[in-house]
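Chemist: The amino acid sequence is not available; the structure is as follows:
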């Protein structure tokens, strides 16, 4: 079921940024370990993001932009939309 808030459309599901990241890595043939090495982030943090246990910070988004060529704003918008949708998932 779709929820609305005023005139704003909000689907009743949210896609975690980590899910998008995992798919992007798969398409590129890149492992999480390789992404960690290229970004200077810990492998545990990358795993945690992919599993939707950790959020993407502005610093992380910039590192993803430099490494994957996908704008930092893209990652931050995904994170923001995901966080905003979370409470609605549990109604």
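Modeler: Nice, thanks for sending it over. None of the values given here were measured: they were computed from a predicted structure.
Chemist: Please make it C-alpha for all contacts and neighbour counts, starting now.
Modeler: Fine.
Chemist: give me the element the nearest residue to residue 71 once chain neighbours are set aside is part of.
Modeler: Of all residues not flanking residue 71 in the chain, residue 65 sits nearest, at 5.0 Å (C-alpha to C-alpha, 6 or more residues apart in numbering). Element membership for residue 65, per DSSP states H and E: helix 58-68.
Chemist: Could you do residue 9 as well?
Modeler: Using DSSP H and E, residue 9 falls within strand 8-10.
Chemist: That strand: which residues count as buried?
Modeler: residue 10 (16 or more other C-alpha atoms under 10 Å).
Chemist: Residues touching the helix or strand just after it, excluding its own?
Modeler: Next along the chain after strand 8-10, taking DSSP H and E as the criterion, comes helix 17-28. Contact partners of helix 17-28, identified using C-alpha atoms under 8 Å, 6 or more residues apart in numbering, comprise 31-32, 49-52, 56, 75, 78-79, 82.
Chemist: before we go on, here's another structure to hold up against the first:
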């Protein structure tokens, strides 16, 4: 995957990983169902991440699956989640 597509979304505030994921899906023209299939997640899990609902956080396992599905590095997702959780505290 072309690494120049990384980190295009750069707001000046801490954002939920789901917000970034929604942006990346839109840019790629990828549906939630397609992401779920590629990542080995259920569509319900993808929706929970996108909405930031409940106890849904980006774990290392989820980050690995997202990297495989859309090519954005594991560390990117984990750092995004950590920064978001710190901002919420």
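Modeler: Received it, and whenever you're ready, just let me know what you need. The structure presented is a predicted model; accordingly, all values stated were derived computationally and were not measured.
Chemist: Looking at the contacts of helix 17-28 of the first structure, which are in strands?
Modeler: Residues of these located in strands (DSSP state E): none.
Chemist: Now distance to residue 16 of the first structure too, for the residues you listed, in JSON lines please.
Modeler: Shown next, in JSON lines, are the contacts of helix 17-28 of the first structure (distance: C-alpha to C-alpha, whole Å):
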{"residue": "31", "distance to residue 16 of the first structure": "18"}
{"residue": "32", "distance to residue 16 of the first structure": "16"}
{"residue": "49", "distance to residue 16 of the first structure": "9"}
{"residue": "50", "distance to residue 16 of the first structure": "8"}
{"residue": "51", "distance to residue 16 of the first structure": "9"}
{"residue": "52", "distance to residue 16 of the first structure": "6"}
{"residue": "56", "distance to residue 16 of the first structure": "10"}
{"residue": "75", "distance to residue 16 of the first structure": "10"}
{"residue": "78", "distance to residue 16 of the first structure": "7"}
{"residue": "79", "distance to residue 16 of the first structure": "7"}
{"residue": "82", "distance to residue 16 of the first structure": "6"}
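Chemist: Mind naming the longest helix for the second structure?
Modeler: helix 74-88 (DSSP state H).
Chemist: Determine which residue lies closest to the centroid of the first structure.
Modeler: Central residue of the first structure (C-alpha atoms, centre = their mean): residue 17, 1.7 Å from the mean position.
Chemist: Give the aligned equivalent of it in the second structure.
Modeler: When the second structure is aligned by TM-score structural alignment, residue 17 of the first structure is paired with residue 17.
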